[in-house]
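Novice: with the input below, show me the fold.
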Amino acid sequence: MQKNYESRHIFIAISIVIAVASPIFLLFVPITIANNIHYTTETWFVFLSPAVYLVYGTGFFLLFVAGLLLAIFNIKKLPILLSTICVVLSIFVFYTASQHYEAISEKGIYYRPLFSENKYAYSWDDLTKVIHRMKPDRSASKYEFIFQDGNSITIGENGYFQDIKQQIFHELEERNIKIK
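Specialist: The predicted structure is shown next:
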């Protein structure tokens, strides 16, 4: 007995797989990509801001919509065009998200803001002060690193930050920078 699948069933299946797999992929794909692109042997850790996960989610949503358009409208010219646009936009969104990073290394702090062409590289000597911010209920903690040129970067304290915290504090102590 031969099974006869319509193409719309295949695109519905693809859309469902993307919808189910996207939340799982969002857990490890962004940081894996950031580490593969931006990690060096001197890097202690590469961080991502929470907004990057939203951008990756948008890319996965565009892929879901591309498959759904083809499934609902049964592969006609306009849905093919719209699906192609969604796929191209998702590639652009994924590329844009992959360019963002915040890295702390033995030489300093490096980062590229989301949706920016500018890369910033600061040695530990360029740091003027560090401000530790904590919510009143002590549920979340962040460190703001302020540099001589007025730029700053805020990194949330998570398990990965805890792993390199002593190294960061050592660099700050060597330069007599107090955490406020």
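Novice: for the rest of this, base every contact and every neighbour count on C-alpha atoms.
Specialist: Noted.
Novice: show me where this structure has strands.
Specialist: 43-47, 101-105, 108-112, 120-123, 127-134, 141-147, 152-156 (DSSP state E).
Novice: alongside the first, I'd like the structure of this one:
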Amino acid sequence: MRDKARTVISPGNALVVIMLLVAILGLSLALIVQQSMNLTALAGNDALTSSQAENAAGSEATTQSDERVDEQSDEQSDAADSPAAESHNATQDSEPQGQDASNAIAGNDTRININTATLEELQTITGVGPVTAQRIIDHRNTVGRFTSVDELMDVSGIGAKTLEKMRDQVRVE
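Specialist: Sure thing, here's the model as predicted:
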């Protein structure tokens, strides 16, 4: 039998080891907070860039559509009195001009509201399977309603790439 301990640590040495571990833990937490802030800022910048790109694309699509309608009006001025031409022009006028315009028309917004969607509805979104759909519902039940689509990043299994795939298919009301 052994009467002596293998390693003897004095109270002073134990205090030094504890202080060293506390310092390492504090540094780790600071790095995690910094990384979280960087990701939040990056997600905010991506959201701004996406909205600016969508606004620019919507404006460009509207301009191109207006030019197309003007050209067609000039070319079809002789046939404008016929019922077929009037029907054709009415169809063109009712076509959505970019995603923003189609979503602005009441009743034509086919995006899924993540605050009221069922498990089955959530599974129809690109990149969302049964497990992720259940996590979205669980997150909604524990945290409360989503206030923006970007909050989906808080759901386990949804990263920046998945969110970008989903962004055009979901909405928050």
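Novice: quick TM-score on the pair, please.
Specialist: Overlay of the two chains. TM-score (TM-score structural alignment, normalised by the length of the second structure): 0.29; 79 aligned residues with a C-alpha RMSD of 4.6 Å.
Novice: okay, the strands of the first structure, which one's buried deepest?
Specialist: strand 101-105 (a mean of 22; mean count of other C-alpha atoms under 10 Å).
Novice: helices and strands around that one, which ones?
Specialist: Helices and strands touching strand 101-105 of the first structure, by 3 or more C-alpha pairs under 8 Å, 6 or more residues apart in numbering; DSSP states H and E, are helix 7-38, strand 43-47, strand 108-112.
Novice: okay, angle between it and strand 43-47 too, please.
Specialist: Angle, strand 101-105 of the first structure to strand 43-47, by axes from the mean of the first three to the mean of the last three C-alpha atoms, to 10 degrees: 160 degrees.
Novice: what segments of the second structure are strands?
Specialist: Using DSSP E, the strands of the second structure run over 112-113, 170-171.
Novice: dump the strands of the first structure to TSV, plus distance to residue 25 of the first structure.
Specialist: Shown next, in TSV, are those (distance: least, C-alpha to C-alpha, whole Å):
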stretch	distance to residue 25 of the first structure
strand 43-47	17
strand 101-105	18
strand 108-112	23
strand 120-123	28
strand 127-134	30
strand 141-147	26
strand 152-156	22
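Novice: which one, of those, ends up nearest to residue 66 of the first structure?
Specialist: Closest approach to residue 66 of the first structure among the strands of the first structure is made by strand 101-105 (28.1 Å; C-alpha to C-alpha).
Novice: circling back: so which of the strands of the second structure comes closest to residue 21 of the second structure?
Specialist: strand 170-171 (45.0 Å).
Novice: now for residue 25 of the first structure, how many residues are close by?
Specialist: Using other C-alpha atoms under 10 Å, residue 25 of the first structure is surrounded by 14 other residues.
Novice: kindly report the same for the one 3 residues further on.
Specialist: Neighbourhood size, residue 28 of the first structure [other C-alpha under 10 Å]: 10.
Novice: so how far is residue 59 of the first structure from it?
Specialist: According to C-alpha to C-alpha, to the nearest Å, residue 28 of the first structure stands 15 Å off from residue 59 of the first structure.
Novice: quick one, longest helix in the second structure?
Specialist: helix 11-75 (DSSP state H).
Novice: for it, packing partners?
Specialist: Where contact means 3+ C-alpha pairs under 8 Å, 6+ apart, helix 11-75 of the second structure is packed against helix 98-104.
Novice: good, we can wrap up now.
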